[in-house]
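Chemist: coords below, sequence missing:
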């Protein structure tokens, strides 16, 4: 048994690293060369939560018939593509070819999030006539995330057991004429959550391999009478936490490590890891294929041209190599890195507009223009594309205002690009249609001062205040939804007793809901203001330190805005686009902060 395990490990390492000729590698079940008369079909099997390393350790004869490469999920840490190693974003990326920054599914809340990106189902249906698709998912939320496209699917089934999904898949392959069949098996992940790594988990993998064999056998039987060229792909959505294997969702190498298996040898992007990358995190994991390569691989096999404006994240794993490993250089989100041995040119697109053409082998492009908001860069080399999205690093939250609607479920975030966000506190995400411009239509009387706003404060149920960099302020009537007549006016000791000397230093303000308000100044000090007495308390301003603001002292001069969220928490936003959660009841920063402001923590706030 030990000898067999050793040989199997050697074989898997060989398949991952080999860069030799494709004709020397076996294929299953069909390696028909490209012919227009041959019907191109695809079977995509997803085995939920299967840890890549267990394939080599177990008796999995059907997976062993495939070429297998280590791969990664979760996007690129620190970039907009970063996403949780959870099933919702994972399967959505597998079936759309883009990361969360494009599809918008950050977690498993299928009742809340629907993919904003086109799925492989829509890409096929809109670009190839007379096609048929079957989608069978034991975990039904997969279809819910793709709800906008499921009407295009010719046969679908969700829920039940893996055995039922397998039987339905075999029936559809054998008795229908689908061009794409997707089968999702869930039990490996279910057992992993219940038992962690161990014999039960291994047995679940062996059972899934047997079910894969049934699906592959159904294709073999078809090929006896059909002139078809089947691409078989097998993958998983995420790995597992190495501490027992019970959980996933985090950003560890084990959780980010997945695999992609194919019955075809694949190109260099599939077969050969690239080690010399500007980002070598997770022991060089980004040098392997991404799960977002699955959609373009299916499209290429089905002879569907990949359009630049689809902004797919990765290049195909079969045929000519496209732009490989598109990354930012040293986290500079204006400088691109890629790998290509092509003798042709690389077209550089910025938000779908061609900006320049460079030799593909150059592998580098620096955008010297100033970018506002999000920018999507797409590299096109011959018939393949790869895309990556950046955010203006100077984009900041400069003011926050809690609103006074009946459900207390809205907050407004004002940004230094002159736009604002309406945030749904109950759903914990930005409302659809935002950001919008701050102007006199959206905020009557405020538009002319949008570039001067430094802080905002909800005073009571119908008045809010905006503080400006020139030492003035505006009073906003929330019921009438407009700036009150006579504003802005200069802050002085008659209208804000005790603030006059610091009126041009205010960068944050919050109503603590204890008859006190706090004003944070740009020099790392703060003023406590009595709402009852309508004046600053004696002895202020004082320095912000870890004695009076536990956990906040190190960030005293980095505060850019602050908002009272509910009866328990206040949020401080910092100038480097991180934030701190502050517990009012414990009067201390919550452990684990600051954290990045991104689409996982604050969906849509910096879009």
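Modeler: Structure's in. What do you need? Computed from a predicted structure; not experimentally measured.

Chemist: use CA for all of it now, contacts and neighbours both
Modeler: Fine.

Chemist: mind naming the longest helix for the protein?
Modeler: Assignment by DSSP state H gives helix 199-223 as the longest helix of the chain.

Chemist: so which elements touch that one?
Modeler: helix 162-175, helix 187-195 (3 or more Cα pairs under 8 Å, 6 or more residues apart in numbering; DSSP states H and E).

Chemist: got those as a markdown table, with distance to residue 296 columns?
Modeler: Shown next, in a markdown table, are the helices and strands packed on helix 199-223 (distance: least, Cα to Cα, whole Å):
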| stretch | distance to residue 296 |
| --- | --- |
| helix 162-175 | 22 |
| helix 187-195 | 26 |
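
Chemist: got another one to weigh against that:
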């Protein structure tokens, strides 16, 4: 049975919800269709020729997650925008790609230091996984590090002119950072029974994590561990819901397919 290791998982919210598993050791990926509760037939697929301009960066992918209604660092319509944020290294430079799930195309690629995610830079090579933490507000993000710590990132995106609606081909780079004024804070926290109830016993075994967008009041964060196990963490309640469970053909049908 294949062993899950050196993988990155990301969520997909446009259309039918999905989870993508990126297997970096084999340059392949699988798509888990949440409504069908299985990996679609024929997967895993090769990354080459299936991820466009991103295929050359998947080997250096660090983590990623999806947001809805959150903008880039430029004027745009953000009413129902699903963006997959992919964080990776280009040589030694931390980069972030904003991938538009609605159009299935890259919207923007920038150095992390030039974006609203710049506060992640001191911790970039220690981040295992991160997710949008949709509880009461839309500007919270949490990240799990490889040293027993975690990050709590908070920024309030304040539209200065929400009526502006710029199509991609009308974008003026001179307007960069003029429409949104994020007020950012970041906090380094040890993983304890106070910050991540139930997770402390597993903090040294985490290999990746991904959110399953069930309902606004009941979102789960699936945290994958060594030895083909996973945890179910309840985001709104901020506690371990259950686990560890075995990753097998009953819990994740088709995922361990060669």
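Modeler: Yep, that arrived. Please read all numbers here as calculations on a predicted model, not as lab measurements.

Chemist: on that earlier part again, which part of structure 2 lines up with the longest helix of structure 1?
Modeler: Counting by TM-score structural alignment, helix 199-223 of structure 1 falls onto no part of structure 2.

Chemist: measure the counterpart of residue 146 of structure 2 in structure 1 to residue 558 of structure 1 for me?
Modeler: By TM-score structural alignment, residue 146 of structure 2 lines up with residue 522 in structure 1. Using Cα to Cα, to the nearest Å, we find residue 522 of structure 1 at a distance of 8 Å from residue 558 of structure 1.

Chemist: what about these two, which has more around it?
Modeler: For residue 522 of structure 1 versus residue 558, the count of surrounding residues by other Cα atoms under 10 Å is larger for residue 558: 20 against 17.

Chemist: quick one: what's aligned to the more buried one in structure 2?
Modeler: Per TM-score structural alignment, residue 558 of structure 1 is aligned with residue 205.

Chemist: correct me, but that match touches residue 229?
Modeler: No. Applying Cα atoms under 8 Å, one finds residue 205 of structure 2 not in contact with residue 229, separated by 9.5 Å.

Chemist: which residues in structure 1 form helices?
Modeler: Under DSSP H, structure 1 gives helices at 2-17, 53-57, 87-96, 100-103, 120-127, 141-145, 162-175, 187-195, 199-223, 253-256, 268-271, 281-284, 294-301.

Chemist: quick one: closest of those helices to residue 393 of structure 1.
Modeler: Nearest to residue 393 of structure 1, of all the helices of structure 1, is helix 100-103, at 15.8 Å by Cα to Cα.

Chemist: name the helices or strands packed onto the closest one?
Modeler: Packing contacts for helix 100-103 of structure 1, counted by 3+ Cα pairs under 8 Å, 6+ apart, involve helix 87-96.

Chemist: list the contacts for the closest residue to residue 214 of structure 2 other than its chain neighbours?
Modeler: Leaving aside its sequence neighbours, residue 214 of structure 2 sits nearest to residue 220 (Cα to Cα, 6 or more residues apart in numbering; 7.1 Å). Applying Cα atoms under 8 Å, 6 or more residues apart in numbering, we find residue 220 of structure 2 in contact with 211, 212, 213, 214, 232, 233, 234, 235.

Chemist: how much space between residue 220 of structure 2 and residue 81 of structure 2?
Modeler: 21 Å.

Chemist: flag every buried residue along stretch 135-155 of structure 2.
Modeler: The neighbour-count check on stretch 135-155 of structure 2 (16 or more other Cα atoms under 10 Å) flags 135, 138-146, 148-155 as buried.
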